[in-house]
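>>> got a structure for you, letters missing:
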């Protein structure tokens, strides 16, 4: 498989971005990859308003990965006061486990370093042990901090269990 090319997202990418994130995490299409959350959450993972907000974020950038013109991955990296955060991280489920996610994460870390950031963090649903392990293999450590899941806000999905919460992971850059 050819290596992905990277570029910043633009407003015209909103629909493709929403479709990619949905395919990677929710519904039947997500089960083709290993990042599915369909057993934990139903409904949407993001919507056009949230994607457009990430693209226009003045303190960040949405980076897209494309192979032969096809969108195969995305990540939103933000910075504030010397620290970086990322989210909206997705890879087409039919192309997972091929290095695109690692390459996208490296792109986000490179941008964060360019902004002068010394750490990068993220939140992961605590029940996603295989995903947490993937981040730990890349140097991210659990901080001990947790955040509540936004129950009742269907913009983030419809929980299928009542014990969801996020763990915070961080890496020194």
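Thanks, I have it. Since this is a predicted model, take the numbers as computed values, not measurements. Residues are numbered from 1 along each chain as shown.
>>> could you use CA atoms for every contact and neighbour count after this?
Noted.
>>> on the three-state scheme, residue 50 is what?
Classification of residue 50 using DSSP: H, G, I helix; E, B strand; the rest coil returns helix.
>>> please determine how far it is located from residue 131.
Note on residue 50: its distance to residue 131, by CA to CA, to the nearest Å, is 23 Å.
>>> got it, and residue 92?
Taken as CA to CA, the span from residue 92 to residue 131 is 15 Å.
>>> this is the other structure I want to compare:
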């Protein structure tokens, strides 16, 4: 798997992969997934967007948000065609390496409280619940992993 920064030319492929990866969650959460309905031009302008590729195919999309006091994994999406190849784990490892390289001592993320499989996976990777956030149409769980 090779990682590279996304460009505006990649937006159609990013949208397609994000749709494919997040749409199945919507039957569980009952609302559109935030990364799926995002304005990807804005996301690309405001965040680090990394693409995982192999053999000319887009396998994953990683969106990272860096603020002076906080490093957030904003979105992680793996192509259904790449399932089982540990792309998600590799993207999570890269996220933590990137946070450290930028001088952060933790990674923050959030997901919908009904996505038990995701929450369990993040927990197995060392992420711990920090708080819950109630939005008008959904409830989020926020998690954090210390990198010290």
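Cool, got the structure. If you're wondering where the values come from, they're calculated on a predicted model, not measured in any experiment.
>>> more neighbours, residue 92 and residue 131 of the first structure?
Set residue 92 of the first structure next to residue 131 and count neighbours by other CA atoms under 10 Å: residue 92 wins out with 24 against 16.
>>> whereabouts in the first structure does the biggest helix by length in the second structure align?
Assignment by DSSP state H gives helix 87-101 as the longest helix of the second structure. Matched against the first structure by TM-score structural alignment, helix 87-101 of the second structure falls on residues 100-114.
>>> about what we covered before: average gap between the longest helix of the second structure and the first structure?
Here the mean offset of helix 87-101 of the second structure against the first structure after fitting is 1.0 Å, by mean CA distance after the TM-score superposition for the first structure.
>>> quick one: distance of that helix to the chain centre.
11 Å (CA atoms, centre = their mean, to the nearest Å).
>>> run through who's touching it.
1, 52, 59-60, 62, 64, 71, 73, 76-78, 105-107, 147 (CA atoms under 8 Å, 6 or more residues apart in numbering).
>>> quick one: what helix or strand has the closest residue to residue 143 of the second structure other than its chain neighbours in it?
Leaving out its chain neighbours, the residue that sits closest to residue 143 of the second structure by CA to CA, 6 or more residues apart in numbering is residue 129, at 4.3 Å. Taking DSSP states H and E as the criterion, residue 129 of the second structure maps to strand 128-135.
>>> which other helices and strands contact the next helix or strand after that strand?
The first helix or strand that comes after strand 128-135 of the second structure along the chain, using DSSP H and E, is strand 138-146. Helices and strands touching strand 138-146 of the second structure, by 3 or more CA pairs under 8 Å, 6 or more residues apart in numbering; DSSP states H and E, are strand 106-112, strand 128-135.
>>> give the buried residues for strand 138-146 of the second structure.
Residues of strand 138-146 of the second structure classed as buried: 140-145 (neighbour count, 16 or more other CA atoms under 10 Å).
>>> stretch 127-137 of the first structure: which residues count as buried?
For stretch 127-137 of the first structure, using 16+ other CA under 10 Å, the buried residues are 128, 131-132, 135.
>>> one more: stretch 53-61 of the first structure?
54-55, 60-61.
>>> which residues sit against it?
By CA under 8 Å, 6+ apart, stretch 53-61 of the first structure touches 8-11, 62, 76-80.
>>> again, but for stretch 75-82 of the first structure
54, 59-64, 84-90, 104-105, 108, 111-112, 115-119.
>>> what's residue 52 of the second structure aligned with over in the first structure?
In the first structure, residue 52 of the second structure lands on residue 65 (TM-score structural alignment).
>>> thought that match was touching residue 90?
No - counting by CA atoms under 8 Å, residue 65 of the first structure stays clear of residue 90, with 9.9 Å between them.
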